[in-house]
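Undergrad: here's a sequence, model it:
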Amino acid sequence: MGEEKLVALQLMRKFLAFENSNEPLQIKSVVVKEGLKGIIYIEAFKQSHVANAINGVSALNQFNVTMVPIKEMVDTLRVVKDIPQLKVNSYVRLKRTMYKDDLAQVDWVDVAQSKVNLRIVPRIDYNRMRGALRTDADRNHKVKRRPMPRLFDLDRINCIKCHPSREIGGEVTNDGDF
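TA: Predicted coordinates:
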């Protein structure tokens, strides 16, 4: 849970604690919007009521309270259209990374953890050295070239492993042999 939500819960508990006292908190609502880090909206008739409510809440800075202009009040609480739910075996188009604008198929969806597994045609550059095979020039030289999408080619991988200039240490091992 985010820090902002915890502060909102703390303000709610404080409101309930002072509700039946001689000086109840005079705030109307506390709103935390997803995606706005470090911003909490507290609704009240006066700014002094907000200052009284946040007094003693260590996570809030009492001197950094600003009023939202009347023109922006409606926009701050506007509900954004809900994101459509992904279905297994449906197709999606990626927006970022090397796979930008590529089509992918949804393999499985975990709504609870906001995770999705996709099937996608890989973009493997068989000519680029990786790991211990990289030279200092390869490490310093960054090329933003996108390889063409191709299905995985085991023969090309085996060909790269057999090439004598690309061996690591000259030792050949099988899985489990150390």
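Undergrad: switch to C-alpha atoms for all contacts and neighbour counts from now on
TA: Will do.
Undergrad: how far away is residue 160 from residue 154?
TA: From residue 160 across to residue 154, the span is 10 Å (Cα to Cα, to the nearest Å).
Undergrad: another sequence for comparison is provided below:
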Amino acid sequence: MPRTQIHNEPELLIRLAQSDEKAYTEIIDHYGSVIYGHCLMYVKDAGLAEEITQDILFSIWKQRAELPSISNFAGYVYRMTRNRSINAFKSKLAATEPPADHLKSWLHSPDASIEYKQLSEAIARGVELLPARRQQVFKMSRYEGLSYEEIAQQLNIAKSTVKDHILEALVFLRTYIKEEYGIVTISLFWLASHSR
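TA: Presented below is the predicted three-dimensional model:
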């Protein structure tokens, strides 16, 4: 990857293997936007690139125990990014029919309103655990429907900073919801929606 490894990367990977969330945030800060840029270059679709980026960052968290043994972490991240992006692009090209609308059928199921309420409450609790600025950016994007550009102007920060906050918030929320509640599929739809 174009960006070199973090100066204290081996130590960060050891801390990450011990489930240190601050170490994980440093990894995301360093690699998140680079992963997204590479994904976007391959798939030419901002929403899909963001989804792949979230999956890769989530995979890093899931595989954290194995990371200290990787001598070239930047190369490992690059290979994972390239392979997942290429696979996603091939799948996109191969798709001849629109995907089944699983969300629509789920919303019409008898338990949908109860499950949706539980999910909404779980997400709200997770959002409240975000750092103050990240929480503010996330709420402006997801709850107020503002674009990255609008958020950047209102808060007087760079658009790339807004994107980094959103990516890190999404990764945290996916991990939080999965580990705390075991909810994955529907939450991924909600979290990935309204990307800008």
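Undergrad: TM-score for these two?
TA: Aligned and superposed, the two chains score 0.20 in TM-score terms (TM-score structural alignment, normalised by the length of the first structure); 50 aligned residues with a Cα RMSD of 4.4 Å.
Undergrad: neighbour-wise, which of residue 160 and residue 154 of the first structure wins?
TA: In this view residue 160 of the first structure and residue 154 are compared by other Cα atoms under 10 Å, and residue 160 has more residues nearby, 16 against 9.
Undergrad: what about that one, which SS state?
TA: For residue 160 of the first structure, the secondary-structure state derived from DSSP: H, G, I helix; E, B strand; the rest coil is helix.
Undergrad: buried ones in the strand ranked longest in the first structure, by neighbour count?
TA: When secondary structure is assigned using DSSP state E, the longest strand within the first structure turns out to be strand 103-110. Neighbour counts over strand 103-110 of the first structure (16 or more other Cα atoms under 10 Å) mark 103, 104, 105, 106, 109 as buried.
Undergrad: residue 3 of the first structure: neighbour count?
TA: Residues near residue 3 of the first structure, counting by other Cα under 10 Å, number 11.
Undergrad: quick one: it and residue 9 of the first structure, what's the gap?
TA: Remark: distance between residue 3 of the first structure and residue 9 of the first structure (Cα to Cα) = 10 Å.
Undergrad: one more: residue 91 of the first structure?
TA: Counting by Cα to Cα, the gap from residue 91 of the first structure to residue 9 of the first structure is 39 Å.
Undergrad: my read is that residue 89 of the second structure contacts residue 41, right?
TA: No. Counting by Cα atoms under 8 Å, residue 89 of the second structure does not reach residue 41; the two are 10.5 Å apart.
Undergrad: with neighbour numbers in mind, choose between the two.
TA: Regarding residue 89 of the second structure and residue 41, a neighbour count based on other Cα under 10 Å identifies residue 89 as having more, with 18 against 14.
Undergrad: secondary structure class for the more buried one?
TA: Counting by three-state DSSP, the backbone at residue 89 of the second structure sits in helix.
Undergrad: contact partners for it?
TA: For residue 89 of the second structure, the residues meeting the contact criterion (Cα atoms under 8 Å, 6 or more residues apart in numbering) are 42, 43.
Undergrad: so it versus residue 83 of the second structure, what's the distance?
TA: With distances taken as Cα to Cα, residue 89 of the second structure is found 10 Å from residue 83 of the second structure.
Undergrad: and residue 16 of the second structure, how many neighbours?
TA: The criterion is other Cα under 10 Å. On that basis, residue 16 of the second structure has 25 neighbouring residues.
Undergrad: again with residue 118 of the first structure
TA: Residues within reach of residue 118 of the first structure, counting by other Cα under 10 Å, total 18.
Undergrad: and if you look at residue 164 of the second structure?
TA: By the measure other Cα under 10 Å, the count of residues near residue 164 of the second structure is 19.
Undergrad: okay, and it sits in which element?
TA: helix 159-181 (DSSP states H and E).
Undergrad: what are the buried residues along stretch 173-183 of the second structure?
TA: 173, 174, 175, 176, 177, 183.
Undergrad: so the fifth one is in contact with residue 121, correct?
TA: Right, the one you point to is residue 177 of the second structure. No. No contact is recorded between residue 177 of the second structure and residue 121 when judged using Cα under 8 Å, the distance being 10.4 Å.
Undergrad: now for the residue nearest the centre of the second structure: which residues touch it?
TA: Centre of the second structure computed as the mean C-alpha position; nearest residue by Cα atoms, centre = their mean is residue 54, 2.7 Å away. By Cα under 8 Å, 6+ apart, the contact set of residue 54 of the second structure is 167, 170, 171.
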